[in-house]
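Colleague: I'll drop the sequence and a predicted model, then ask my questions.
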Amino acid sequence: MAQLVISGKELIRLLEKLGFEVIRINGSHHRVRHPDGRVTSVPVHKNEDLPKGLVRKIIREDLDMDFEEFIVFARENG
């Protein structure tokens, strides 16, 4: 299984390419929303990598995407 090491800032950039828009920033947490109603929150702490469990949760539950599909997207657009 592929690994994805990514910072919050990089994840926000990829989410924007998927059509998400930052709707609110509260401290270090960026709230993003897709036009179809999907919403998630991404912590952006300096340029630190996000915990792998959090990244998987965001991809699977909030984005409703397959993890491997997102990895391919990230490599093509990163």
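Modeller: That came through fine. This one's a predicted model, so the numbers in the text were calculated from it and none came from an experiment. Residues are numbered from 1 along each chain as shown.

Colleague: Only C-alpha atoms from now on, for both contacts and neighbour counts.
Modeller: Will do.

Colleague: Which helix or strand contains the residue nearest the centre of the chain?
Modeller: In the chain, the centroid-proximal residue (C-alpha atoms, centre = their mean) is L11; its distance is 4.0 Å. Taking DSSP states H and E as the criterion, L11 maps to helix 8-17.

Colleague: Second structure for comparison follows:
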Amino acid sequence: MGVGKIRGIRGHEAVRAFVRAGGVMRQGKGDHVNIKMPSGVIITLPWSKNLKVGLLTAAIKKAGLTKEEFLELL
């Protein structure tokens, strides 16, 4: 899968996708949000910024999802 499809995704869009995957949103510090996944893993993402590809890819892997599964949840 090409990198271009996950480029330009905003934090709040990614948070919604992780919540649809079963995560529970919790308040983080400042503009950041913590999402607790069913596996117990906690993912921290900025709410308002465009996410960099490396950060988003790492969060997707940490959540136990594939890029394709994540894109379907958007």
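Modeller: That came in fine, so what should we check first? The structure displayed is predicted, hence computed values, not measured ones.

Colleague: that older thread, if you count neighbours, what's buried in the helix holding L11 of structure 1?
Modeller: Buried residues in helix 8-17 of structure 1, counted by 16 or more other C-alpha atoms under 10 Å: G8, K9, E10, L11, I12, L14, L15.

Colleague: what does stretch 48-55 of structure 2 give?
Modeller: For stretch 48-55 of structure 2, burial by neighbour count (16+ other C-alpha under 10 Å) applies to N50, L51, V53.

Colleague: now the residues you listed as CSV including distance to K36 of structure 2 and secondary structure?
Modeller: Shown next, in CSV, are these (distance: C-alpha to C-alpha, whole Å; DSSP: H, G, I helix; E, B strand; the rest coil):
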residue, distance to K36 of structure 2, secondary structure
N50, 21, strand
L51, 19, coil
V53, 21, helix
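
Colleague: For L55 of structure 2, see how far away the aligned partner of V42 of structure 1 in structure 2 is.
Modeller: When structure 2 is aligned by TM-score structural alignment, V42 of structure 1 is paired with L45. Note on L45 of structure 2: its distance to L55 of structure 2, by C-alpha to C-alpha, to the nearest Å, is 8 Å.
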